[in-house]
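Q: heads up, no residue letters with this:
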C-alpha cells in the first residue's frame, strides 16, 4: 500500500531528527554547566550589549576561539589578570 504524503513527510522528519542528533553526538566534546555570580553576570551583560551578541553560549564560544589565537606569552598575560 502506498504511503500518503503526510506519512512520508513524518518519516523524513524522523530521519532528519536522527541525523541532527547523530551529528551533535559526534561533534559534542562535553557539556558545560557553570554557576555565574552577579559580578560576572554583569560583565557578560555588558559584553553582550557592546557586541550585540545575544546568546551567552555564542559569546563564550567566540571568546574562547579568539583568546586561543593569542601567542603563549600574550595568553599567559591575558589570563594572569583577575
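A: Done, it's in. Just so you know, these numbers come straight off a predicted model, no measurement behind them.

Q: could you use CA atoms for every contact and neighbour count after this?
A: OK.

Q: for the helix or strand containing residue 58, buried residues please.
A: Here residue 58 sits within helix 56-67, counting by DSSP states H and E. For helix 56-67, burial by neighbour count (16 or more other CA atoms under 10 Å) applies to residue 59.

Q: report the central residue of this structure.
A: Centroid-nearest residue in the chain, with CA atoms, centre = their mean: residue 57, separated by 4.4 Å.

Q: let me know the next secondary structure element after the helix holding residue 58.
A: Downstream of helix 56-67, the first helix or strand assigned by DSSP H and E is helix 72-80.

Q: ok, and here's another one to check against it:
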C-alpha cells in the first residue's frame, strides 16, 4: 500500500467535512419552507432588506419571525391582524 498523496488526503478531508455539514444541517433543520411570493410582498421584503442593510431574504425572514415571536401575545395578535 502506497502513501496517500496530498491531493487524496485533501479530497478525503473535504468528504468528511461535507458529511459533517450534512449531519449538522440534519440536526438543525426542522423543515424546508417553500412559498409563492407575490409582487407586492416581494417589494415589501426588498424594502426590509434595503432599510436593514441585509443581503439574504432568508436572514430577513428569520429575523422577522424571531422578533415577532418576542412580542407579548396580545401585541403579536394585534401586529398580525394588520393587513
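A: Great, that's in hand. Being a predicted model, the structure only gives us computed values, none of them experimental.

Q: ok, now how distant is the residue nearest to the centre of structure 1 from residue 80 of structure 1?
A: 23 Å (CA to CA, to the nearest Å).

Q: then residue 5 of structure 1?
A: Distance from residue 5 of structure 1 to residue 80 of structure 1, by CA to CA: 61 Å.

Q: next one: residue 17 of structure 1
A: 44 Å.

Q: can you check residue 61 of structure 1 too?
A: 20 Å.

Q: average offset between the helix ranked longest in structure 1 and structure 2?
A: In structure 1, with assignment by DSSP state H, the single longest helix is helix 5-27. Here the mean offset of helix 5-27 of structure 1 against structure 2 after fitting is 0.6 Å, by mean CA distance after the TM-score superposition for structure 1.

Q: ok, then the element right after that helix?
A: helix 38-51.

Q: so that following helix versus helix 56-67, what angle?
A: 80 degrees (axes from the mean of the first three to the mean of the last three CA atoms, to 10 degrees).

Q: how much does helix 38-51 of structure 1 stray from structure 2?
A: Its aligned residues in structure 2 lie a mean 0.8 Å from helix 38-51 of structure 1 after superposition (mean CA distance after the TM-score superposition for structure 1).
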